[in-house]
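Peer 1: Provided below are the primary sequence and the corresponding predicted coordinates.
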Amino acid sequence: MLLQPHAFAEPLPNVEINFGNGGEQPGTSALSILLLITVLSVAPAILVLMTSFTRIVIVLGFVRTSLGTQQMPPNQVLIGLAMFLTFFIMAPTLSQVNEVALQPYLKGEVSQTQALEAAAVPMKKFMFSHTREKDLLLFMNYTKAEKPESFEDIPITVLVPAYAISELKTAFQMGFMIFIPFLVIDMIVASTLMAMGMMMLPPVMISLPFKLLLFVLVDGWYLIVKSLLLSFNP
């Protein structure tokens, strides 16, 4: 059976999908969605810099590098451990944020702006207690801001980078202390191999078992995690 030409003569119906109310100007909804996606993509990085995650993940990375075990433990294990330790350390602060900001906002007692301002106070208190005065003054002097009376008056745009570089310095100091015993083992093994004339044998193949043995005997993971927890004591 042949199809008649008039079978496709009727036009297809138009389909339109609108976001938001119809009174908005053209392009407003699309712009709002774009801004929302941008904020959501940047928010995780900001939250990472405002918590204890930075110090923990860097120290755990130094542990793996000093052991010389390449990709063992894997990145997924280190990041997962760092995240759970972060939740554990930040639990008091996050509980306070939930109490003074999130719950009142969900109950409709405060506006979104008031909730954000209330949530910033516990986070500022945590970051300020672990920020060096020198790092804080660096950004305060750059912005030519007036001397704040308390940590609540410090702008979040100043406190976050100051806290971040303070955490980086602390993490690298802890990493240096972790490297020392393993560096001594590498030097002893390398000197022994050279004295025996075994220059073609890579020292890493000999030193790695000794470093793993030392790390296991001293219960290294316990000591590392204990040091991290104690470093965040107020």
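Peer 2: Right, received. Where do you want to start? Everything quoted here is computed from the prediction, not taken from an experiment.

Peer 1: Only C-alpha atoms from now on, for both contacts and neighbour counts.
Peer 2: Will do.

Peer 1: how about the longest helix seen in the chain: buried residues?
Peer 2: Criterion DSSP state H: the longest helix present in the chain is helix 156-195. For helix 156-195, a neighbour-count test (16 or more other CA atoms under 10 Å) marks 156, 158-167, 170-171, 174-175, 178, 182, 185-186, 189-190, 193 as buried.

Peer 1: Work out the gap between stretch 78-85 and the centre of the chain.
Peer 2: Mean C-alpha position of stretch 78-85 versus that of the full chain (CA atoms, centre = their mean, to the nearest Å) differs by 10 Å.

Peer 1: Revised request: answer the last question for stretch 35-52.
Peer 2: 10 Å.

Peer 1: At which residues are the strands of the protein located?
Peer 2: With DSSP state E, there are no strands along the chain.

Peer 1: Residue nearest the middle of it, spatially speaking?
Peer 2: Central residue of the chain (CA atoms, centre = their mean): residue 48, 2.8 Å from the mean position.

Peer 1: hold the first one in mind and look at this next one:
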Amino acid sequence: MQTSVNHLVGPLQRFMAHNANPDVQTHLMGNTVQLWPREMSEQVDKDDLLIVIPAFMLSELQAGLQIGFLIYIPFIVIDLIVSNLLLALGMQMVSPMTISLPLKILLFVLVDGWSRLLDALFYTYVI
């Protein structure tokens, strides 16, 4: 049983260490010196599971938030433009969402949003 666990953990650990942000790993290593007991912090290595797992998770969260922010920017610009146009035309009672939502969906379809989103997710593992 122990050898099968080692065969599973090894490739997973290498994958996570390869795809984790080195800055996050360095930061976590610095935190071990401050937060852990001295004996534990001296024995820990940059490729230990106790460092690699949180570094990989934080790197993935960081990449996801960056992708989400880049998707959010054009949508908020559409909202601002539609709101300003409606106010300029004197249509205060019309909800901007009724006009901006179809425009957002149209923009997402025209720029092939799903493939761009999936490519951005896949390329986080390539680079």
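Peer 2: Happy to help now that I have it. Only a predicted model underlies this, so the values are computations on that prediction, with no experimental measurement involved.

Peer 1: Have a look at how far, on average, the longest helix of structure 1 is from structure 2.
Peer 2: With mean CA distance after the TM-score superposition for structure 1, helix 156-195 of structure 1 departs from structure 2 by a mean of 1.0 Å once superposed.

Peer 1: from what I can see the residue nearest to the centre of structure 1 touches residue 57, true?
Peer 2: No - Residue 48 of structure 1 is not in contact with residue 57 according to CA atoms under 8 Å; the separation is 10.5 Å.

Peer 1: Just list the residues touching the residue of structure 2 most remote from its centre, thanks.
Peer 2: In structure 2, the greatest distance from the average C-alpha position (CA atoms, centre = their mean) is reached by residue 90, at 40.2 Å. By CA atoms under 8 Å, 6 or more residues apart in numbering, the contact set of residue 90 of structure 2 is empty.

Peer 1: any idea what it aligns with in structure 1?
Peer 2: Aligned counterpart of residue 90 of structure 2 in structure 1: residue 197 (TM-score structural alignment).

Peer 1: same deal with residue 12 of structure 2?
Peer 2: Checking TM-score structural alignment: residue 12 of structure 2 goes with residue 123.

Peer 1: Report how many residues lie close to that match.
Peer 2: Residues within reach of residue 123 of structure 1, counting by other CA atoms under 10 Å, total 20.

Peer 1: Check residue 208 of structure 1 too.
Peer 2: Quick note: residue 208 of structure 1 (other CA under 10 Å) scores 19 neighbours.

Peer 1: Apart from its chain neighbours, what residue comes closest to residue 64 of structure 2?
Peer 2: residue 121 (7.9 Å; CA to CA, 6 or more residues apart in numbering).

Peer 1: Please tell me how far that neighbour sits from residue 67 of structure 2.
Peer 2: Per CA to CA, to the nearest Å, residue 121 of structure 2 is found 8 Å from residue 67 of structure 2.

Peer 1: Then residue 61 of structure 2?
Peer 2: 10 Å.
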